[in-house]
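Colleague: my questions concern the predicted model and sequence given below.
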Amino acid sequence: MSDTVRYAMAQSLTMAGRGIRLSRRNPDAVITSMMLPIMLMLIFVYFFGGAIDTGTEYVTYVVPGVLLLCAGFGSATTAVGVSEDMKGGIIDRFRSLDIGGTTILAGHVVASTARNLVSTALVLGVAFLIGFRPSATLPAALAAAGILVGFIVAVSWLSAVAGLLAKSPEAAGGFTFFMMFLPYPSSAFVPIDTMPDWLHGFADHQPVTPVIESLRGLLLGLPVGSAPWIASAWCAGILAVALGLSGVLFKARTA
């Protein structure tokens, strides 16, 4: 590993530490992003679960979707943090210290991923308490974890792009709505074949569905077919596009 790569990694970790410290100064947003997915899971399981036939216990069916909701809520903090940095004068100070845009954004993404992993652990802990019982083998569990982390990282970089595009932190926070909406027209909460026919095409081919199907199949020991490969391709594609856009937008905003 070259000295340049080591230096960039050290800078990114320093920026990630800064992002985590900033989160500690805004506990309301962090608590909301962690608790809201849990509340939604409890609402779906206990309010609506008895009326939805998925062929299994509803808590077993719904947990993968809630994990992706968790990632969406958590990533909104990244958009807000990037927007706040761009609005203030901190970017000029970082640039005077020879800290590049990719490093700054990577710090936000790493901090977001860490927060999301904590949220994921909380969701899984509550799910276990209310009856979720996965039957995954160790390789399957590791594969599910890899896909979930890949999705979190990809969505966090996409949130960084939203933060660069937004004119204010409040507008950047609106990214939550998009990420909160996307799991609903998917297999997250009900089987797709129960939806109207005109919605099937979008629900079957949007990025959230293969990720959810992969997590559900891997965690429950069910056949997954090509879903993990499709999910991985979506995550890689989103990440590649987000990385490219973030570099262009950061240069444009700081020119």
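Modeller: Everything's here; your move.
Colleague: for the rest of this, base every contact and every neighbour count on C-alpha atoms.
Modeller: Fine.
Colleague: leaving aside the residues adjacent along the chain, what's closest to residue 153?
Modeller: Excluding the flanking residues, the one nearest residue 153 by Cα to Cα, 6 or more residues apart in numbering is residue 113, at 6.3 Å.
Colleague: which of the helices or strands spans the one you found?
Modeller: Using DSSP states H and E, the element containing residue 113 is helix 101-129.
Colleague: tell me the buried residues in that helix?
Modeller: 101, 103-117, 119-120, 122-124, 127 (16 or more other Cα atoms under 10 Å).
Colleague: please apply the same query to stretch 173-180.
Modeller: Buried residues in stretch 173-180 (16+ other Cα under 10 Å): 173, 175, 176, 179, 180.
Colleague: quick one: contacts of it?
Modeller: 69, 72, 73, 75, 76, 77, 79, 80, 159, 162 (Cα atoms under 8 Å, 6 or more residues apart in numbering).
Colleague: second structure follows, compare the two:
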Amino acid sequence: MSTTASPLGDSAIMLRRNFKHTLRNPTTMFSAVLFPVVIMLMFVYLLGDAFSVGVDYVDYATPGMIVLAICYGLGATATAANDDMTKGIINRFKVMDVSRGAVLSGQVIGSLVNNLLAVAAIVGTGYALGFRPTASLVDWLGVVGMVLLVGFSIGWLTVALGLSAKSVETAGLATVPLIMLPFLSTAIVPADKMGPGARQFAEYQPFTPIIETFRGLLFGSLQTSDLIQALAWCAGFLVVGYLWATATFKKRA
């Protein structure tokens, strides 16, 4: 690669490389896209009648499943970042004079593409199961914007976790808390249906206001407090993830 290559062009090349790797790995595609659909079918189609949430359960659950879909692909992103770091691929890029930022941003944008595919699959499955939001075009644009923001911010945190891990195995395990947190939020049932301790945890953890923001956008009940908290958590994820990822990259690469 020439030394005149732009960071944007290098990022596009890294994105294409990561996307090809994803297509060649059926397990990654299953985890990122199909498994969230399986989870949705299990909760909505098989167990939905067991939950009393005041509305059709598919309408309640779909916003939470959107966040679950974003989180389920994180393990693959972390392991891909760690694989590049531990197997010397990044050192080869340094010899080729590839933009340093492009190596990291390519992973983040690749994760974001997987997120969009997974969310599209979830929304399509929701409609097949009876999901009927009342969102306007502007609200839907807000939903897309939130998907991009959440995926982008958590993507940076995930890449940081992957770069910091000592092995591919530990990189995958490092993302387990992020994958499990949505299950302990209001994604499945409202917080007031939970027992003491679990209810308080659900109310004050980061994914609950994010899920409630999606729910509000889709059904015309958006609360300003939920939106502000969601944006604040995303900003926190982004700042911590970006600074951590770039510092680790400079130290280890």
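Modeller: Alright, I've got the coordinates. The structure presented is a predicted model; accordingly, all values stated were derived computationally and were not measured.
Colleague: got a TM-score for the pair?
Modeller: With the length set by TM-score structural alignment, normalised by the length of the second structure, the two chains reach a TM-score of 0.94; 251 aligned residues with a Cα RMSD of 1.7 Å.
Colleague: just to revisit the earlier point, hmm, the residue nearest to residue 153 of the first structure is touching residue 154, no?
Modeller: No - with contact defined as Cα atoms under 8 Å, residue 113 of the first structure does not count as touching residue 154 (9.8 Å).
Colleague: so where is the host helix or strand of residue 156 of the first structure in the second structure?
Modeller: For residue 156 of the first structure, the enclosing helix or strand under DSSP H and E is helix 138-165. Taken onto the second structure by TM-score structural alignment, helix 138-165 of the first structure occupies residues 137-164 there.
Colleague: average gap between the matching stretch and the first structure?
Modeller: On superposition with the first structure, the mean distance recorded for stretch 137-164 of the second structure (mean Cα distance after the TM-score superposition for the first structure) is 1.1 Å.
Colleague: now stretch 100-110 of the second structure
Modeller: Counting by mean Cα distance after the TM-score superposition for the first structure, stretch 100-110 of the second structure comes out at 1.1 Å.
Colleague: which residues are contacting that stretch?
Modeller: Outside stretch 100-110 of the second structure, the residues touching it (Cα under 8 Å, 6+ apart) are 7-8, 10-15, 18-19, 77, 80-81, 90, 94, 152, 155-156, 159, 245.
Colleague: next step: those residues restricted to helices.
Modeller: 7-8, 10-15, 18-19, 77, 80-81, 90, 94, 152, 155-156, 159, 245 (DSSP state H).
Colleague: select only the buried ones of the residues you listed in ChimeraX?
Modeller: In ChimeraX, this line selects whichever of these come out buried by 16+ other Cα under 10 Å:
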select :7,10,11,12,13,14,15,18,19,77,80,81,90,152,155,156,159,245
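Colleague: about what we covered before: quick check: the farthest pair among the buried residues of stretch 173-180 of the first structure?
Modeller: 173 and 180 (11.7 Å; Cα to Cα).
Colleague: dump the residue contacts of the nearest residue to residue 243 of the first structure once chain neighbours are set aside.
Modeller: In space, and not counting its chain neighbours, residue 243 of the first structure is closest to residue 157: 6.7 Å by Cα to Cα, 6+ apart. Residue 157 of the first structure sits next to 105, 106, 109, 239, 242, 243, 246 when contact means Cα under 8 Å, 6+ apart.
Colleague: check which helix or strand covers the fifth one.
Modeller: By that I understand residue 242 of the first structure. helix 227-254.
Colleague: flag every buried residue along that helix.
Modeller: 227-228, 230-232, 234-236, 238-239, 242-243, 245-247, 249-250.
Colleague: stretch 39-55 of the second structure now?
Modeller: 40, 41, 43, 44, 48, 53.
Colleague: in the first structure, what residues pair with that stretch?
Modeller: Under the criterion TM-score structural alignment, stretch 39-55 of the second structure matches residues 40-56.
Colleague: can you tell me what sits against the matching stretch?
Modeller: Contacts for stretch 40-56 of the first structure (Cα under 8 Å, 6+ apart): 58, 59, 61, 62, 63, 66, 190, 191.
Colleague: mind running it again at 10 Å?
Modeller: Outside stretch 40-56 of the first structure, the residues that touch it by Cα atoms under 10 Å, 6 or more residues apart in numbering are 35-39, 57-63, 65-67, 69-70, 123, 126-127, 130, 189-191, 194.
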